[in-house]
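In: please work out how this folds:
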Amino acid sequence: MEQTANHPSPESIMQIGTGFWASKILLSAVKFELFTVLVENKSMSAFDIKSKFGFQCTIRNVYDFLDALTAFGFLKREGLLASARYSNNLNTNFFLDKNKPTYIGGILEMLNNRLYGFWGNLEEGLLTGLPQNEIKIGENLFDALYADAVRLKEFILAMSGIQMGGFIAFAQKFDFSKYKTLVDIGGSAGLLSLMVAKHQSHINCITWDLPEVTPIANETIANFQLQNRVKTNAGNFFNDQFPKGDIITMGNILHDWDEETKLMLIKKAFDALPDGGALVVIENIIDDERMQNVFGLMMSLNMLIETGNGFDFTFAEFNKWTKAIGFKSTSLLALAGPASAAIAYK
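Out: Below you'll find the model as predicted:
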């Protein structure tokens, strides 16, 4: 029962307070690749699952694990306890089967492998203003990632998973009719460029990132068979000028940095654009009243954990920065879920 004038309720407090229980149940299922196994086997009993994964807990614990996933809506169940058969629902079958190109579990894997532990130190992050990730043991986040091909690929696939919905929506909703070329800064695996090229046959794209990322992007481009209209280019946005393009995009790039660096990147985009060109920033743009986009607020706290000085921002802040650089006008395009495209026109 929710709170009324005469009947306060602890329900929402307890739901949020125990939220990490639910999170860890889902993340564990993803780590075990439970949803992939269920696709391969159609449906399984709790005993089958216990045996398949080598669980040494009691069968009662397995029932609790699977029935919690069912109650959350991630699994379907026929029967009860010993007679129950478990299978995926529509969403887990589509998004959490590792063998499908629609798999978004990369971000969930990273949440489990890295961020779950780091977020346990949020209090220290707030008290000190310092990152709470690999930096605490002397590693720079990006240096450590780019020095290890396996970790780099995991990180890139994670970022791809969390952004794919927004990229597809941008490719379908934005008016590309006046433009011919797009450059995606910090293009990672190339998915933004690929989604635009797939939906807009007249657009040629460059996905621009560090040299270590190029092989991953080229592999993704080959998988989509769009090598004729999506190319890779290597550079460092701290040291190099951006390639020229009618549209410059950045997907979850600006939020990594402090305000000074954000302004530097916006200025480089401005310099790379022709008159009438567009800078498109795809982020979890926080609403100006800072009350609705809770995911954007949580992502901003995640930037504290990851970088110490990065933060997510409102459309009003984006307007202030782009106006200071010299852009003529701006607009905001809602995409998928909490993601939006903040657009500035030169």
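In: from now on I want contacts and neighbour counts done on CA atoms only, so please keep to that.
Out: Fine.
In: middle-most residue in the protein, spatially?
Out: By Cα atoms, centre = their mean, the chain has its centre lying nearest to residue 162, at 2.4 Å.
In: doesn't that residue fall inside a strand?
Out: No - counting by DSSP: H, G, I helix; E, B strand; the rest coil, residue 162 is not found in a strand; it is helix.
In: setting aside sequence neighbours, what's the nearest residue to it?
Out: residue 107 (6.1 Å; Cα to Cα, 6 or more residues apart in numbering).
In: quick one: contacts for the one you found?
Out: Shown in contact with residue 107 (Cα atoms under 8 Å, 6 or more residues apart in numbering): 155, 157-162.
In: same thing but 7 Å
Out: 158-159, 161-162 (Cα atoms under 7 Å, 6 or more residues apart in numbering).
In: which SSE is it in?
Out: Applying DSSP states H and E as the criterion places residue 107 in helix 105-110.
In: ok, the spatially closest residue to residue 45 that is not a sequence neighbour - how many residues close by?
Out: In space, residue 45 comes closest to residue 85 once its chain neighbours are excluded; the distance is 4.6 Å by Cα to Cα, 6+ apart. Residues lying near residue 85 (other Cα atoms under 10 Å) number 18.
In: for comparison, sequence B:
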Amino acid sequence: MFNYSSNKNISAVEALSQAQYIAFSPFIFQATATLKDLNILDTIEDAGKLGISLNEIATKCELSDYGVKVLLDFALSIGVISLKENNYLLSKVGYFLQNDEMSKVNFEFNQHFCYQGLEHLSEAIKKGKPEGLKVFGEWQTLYPALTSLPEKVSKSWFDFDHYYSDHAFDEALKVVFKNKPSTLLDIGGNTGRWSLKCLAHDKDVNIVIMDLAEQLAVATKNIETAGFSNRFTPYPCNMLSENQELYQGADAIWMSQFLDCFSPKEITNILLKVKHSMQPETKLYIMETFIDRQKFEAASFSLNATSLYFTCFANGNSRMYESNDMISLIESAGLTITEQIDQVGLGHTLLVCSA
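Out: Have a look, this model is predicted:
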């Protein structure tokens, strides 16, 4: 696994260059967004290996030579494009920004959801509240707001959330259904994508989703549309409510990308409630992306950045966790981890627990 906390041995010149990249990083992001929004990168990509001249780009995009040139000069500096015989081409970096699904999902999430509100990160750190959320409206936390956000903002959030979980689901199904559960409780089921996978995978399984009423309404509609309502039970809940009772009788309990939405104290309280609802034979499946269980530097980097999203927008007190921290919370709730499977999908870890 990549050790994200190790010191990097770089020269003073390299360190100084990195400092300038950080200092001008808003320009890097905004210029790239503008290159995409004005179809300049599309135009360069369409030109293929021969490339395209400045004047041709300006003509095709209906922009001035000046406007295109200042953007292209900066794009050369940040390595998004290359120049060959006065023609512009996409670089490898530009290619991935244009074509790699993960890069596109991450970029649009930051452009449409995070960029404006990140200005309030300092306030969020000081107050322990999601101060960046106020750019969209007056909510205490993000989750009740998800179905009320502007369409482009909401789409970028759900695309980001679904992209990472969707890639892990097929592998996770094999683990969960080894024991042939008859009733599976999906806590924090969001829009119902995992539950739909389960219902399609096993014609005998019954699914219960516990989530906030706003999210549950969307999941219910999706499951009814898919024709699985006869094996589905919605269970409105707020897991932070002291008096919240959990559904009883499930022989498999599933939580995917759920516990990272809470503080350590809240996670412990949730797990204590879950343990209380479990029978001796019940299996609890926890799927998370841990900062210290990633193969690549970029993955750990992205997860640490995502922690700041939780700070600034979600609730002000949650984050992406290191595996040892989460394992400690699980064990403190009296649960036993019987299996740990790393690198599920795009860097998830699946923990199988018993009471």
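In: now do the same for residue 263 of the first structure: its match in the second structure.
Out: Using TM-score structural alignment, the partner of residue 263 of the first structure in the second structure is residue 268.
In: centroid-wise, who is the farthest residue in the second structure?
Out: Here the centre of the second structure is the reference, and by Cα atoms, centre = their mean the most remote residue is residue 85, at 40.8 Å.
In: distance of that residue relative to residue 317 of the second structure?
Out: If you measure residue 85 of the second structure against residue 317 of the second structure using Cα to Cα, to the nearest Å, the figure is 52 Å.
In: swap in residue 64 of the second structure?
Out: As judged by Cα to Cα, residue 64 of the second structure and residue 317 of the second structure stand 46 Å apart.
In: out of those two, which sits in the more crowded spot?
Out: Neighbour totals were compared for residue 64 of the second structure and residue 317, and residue 317 leads with 22 against 13 (other Cα under 10 Å).
In: surely the more buried one is in a strand?
Out: No - using three-state DSSP, the assignment for residue 317 of the second structure is coil, not a strand.
In: how about it, what's its partner in the first structure?
Out: Residue correspondence to the first structure (TM-score structural alignment): residue 317 of the second structure is matched to residue 309.
In: skipping its backbone neighbours, what lies nearest its match in space?
Out: Nearest-residue entry for residue 309 of the first structure: residue 258, 5.3 Å, with adjacent residues in sequence omitted and distances by Cα to Cα, 6+ apart.
In: doesn't residue 310 make contact with the one you found?
Out: Yes - with contact defined as Cα atoms under 7 Å, residue 258 of the first structure and residue 310 form a contacting pair (4.9 Å).
In: between those two, which has more neighbouring residues?
Out: More neighbours sit around residue 310 than around the other of residue 258 of the first structure and residue 310, counting by other Cα under 10 Å; the figures are 23 against 15.
In: show me the contacts for that one.
Out: Counting by Cα under 7 Å, 6+ apart, residue 310 of the first structure touches 255-258, 303-304.
In: mind checking how far the nearest residue to it once chain neighbours are set aside is from residue 48 of the first structure?
Out: In this structure, residue 310 of the first structure finds its nearest non-sequential neighbour in residue 257, 4.1 Å apart by Cα to Cα, 6+ apart. Relative to residue 48 of the first structure, residue 257 of the first structure is positioned 48 Å away (Cα to Cα).
In: just residue 137 of the first structure next, same as before
Out: Residue 137 of the first structure is 41 Å from residue 48 of the first structure, by Cα to Cα.
In: likewise residue 254 of the first structure?
Out: Going from residue 254 of the first structure to residue 48 of the first structure by Cα to Cα gives 46 Å.
In: quick one: which of these two has more around it?
Out: Neighbours per residue (other Cα under 10 Å) separate residue 254 of the first structure from residue 48, with residue 254 holding more: 22 against 12.
In: show me what contacts the aligned partner of that one in the second structure?
Out: Superposed on the second structure with TM-score structural alignment, residue 254 of the first structure falls opposite residue 259. Residue 259 of the second structure sits next to residue 267 when contact means Cα under 7 Å, 6+ apart.
In: what are the ranges of the strands in the second structure?
Out: With strands called from DSSP state E, the second structure shows them at 81-84, 87-90, 183-187, 206-211, 232-236, 252-256, 283-288, 336-344, 348-354.
In: distance to residue 272 of the second structure for these - can I get that in CSV?
Out: Shown next, in CSV, are the strands of the second structure (distance: least, Cα to Cα, whole Å):
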stretch, distance to residue 272 of the second structure
strand 81-84, 53
strand 87-90, 52
strand 183-187, 14
strand 206-211, 16
strand 232-236, 19
strand 252-256, 13
strand 283-288, 12
strand 336-344, 12
strand 348-354, 12
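In: for residue 277 of the second structure, find the nearest of those.
Out: strand 252-256 (9.8 Å; Cα to Cα).
In: helices of the stretch 151-300 of the second structure, residue ranges please.
Out: Secondary structure of the stretch 151-300 of the second structure, counting by DSSP state H, counting those that start in this stretch: helices at 151-176, 193-201, 213-225, 264-277, 297-309.
In: let me see the ranges of the helices in the stretch 1-150 of the second structure.
Out: 12-23, 25-37, 40-47, 54-61, 65-77, 92-99, 101-108, 121-127.
In: as TSV, those with distance to residue 193 of the second structure would be great.
Out: TSV is the format used below for the helices of the stretch 1-150 of the second structure (distance: least, Cα to Cα, whole Å):
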stretch	distance to residue 193 of the second structure
helix 12-23	37
helix 25-37	30
helix 40-47	32
helix 54-61	39
helix 65-77	38
helix 92-99	24
helix 101-108	18
helix 121-127	31
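In: so which of the ones you listed is the most surrounded?
Out: Greatest average neighbour count among the helices of the stretch 1-150 of the second structure goes to helix 40-47 (a mean of 20), per mean count of other Cα atoms under 10 Å.
In: I'd assumed residue 287 was in contact with residue 254 of the second structure.
Out: No - counting by Cα under 7 Å, residue 254 of the second structure stays clear of residue 287, with 8.1 Å between them.
In: near residue 350 of the second structure, how many other residues are there?
Out: When neighbours are counted by other Cα under 10 Å, residue 350 of the second structure registers 23.
In: what's the match for it in the first structure?
Out: Aligning on TM-score structural alignment places residue 350 of the second structure opposite residue 341 in the first structure.
In: doesn't residue 330 make contact with its match?
Out: No - here residue 341 of the first structure lies out of contact with residue 330, judged by Cα under 7 Å, at a distance of 10.4 Å.
In: what's near enough to touch the residue nearest to residue 309 of the first structure?
Out: Here residue 258 of the first structure is in contact with 309-311 (Cα under 7 Å, 6+ apart).
In: so which of those persist in the second structure?
Out: Retained in the second structure by both residues aligned by TM-score structural alignment, their matches' Cα atoms under 7 Å are the following of these: 309-310.
In: much appreciated, bye for now.
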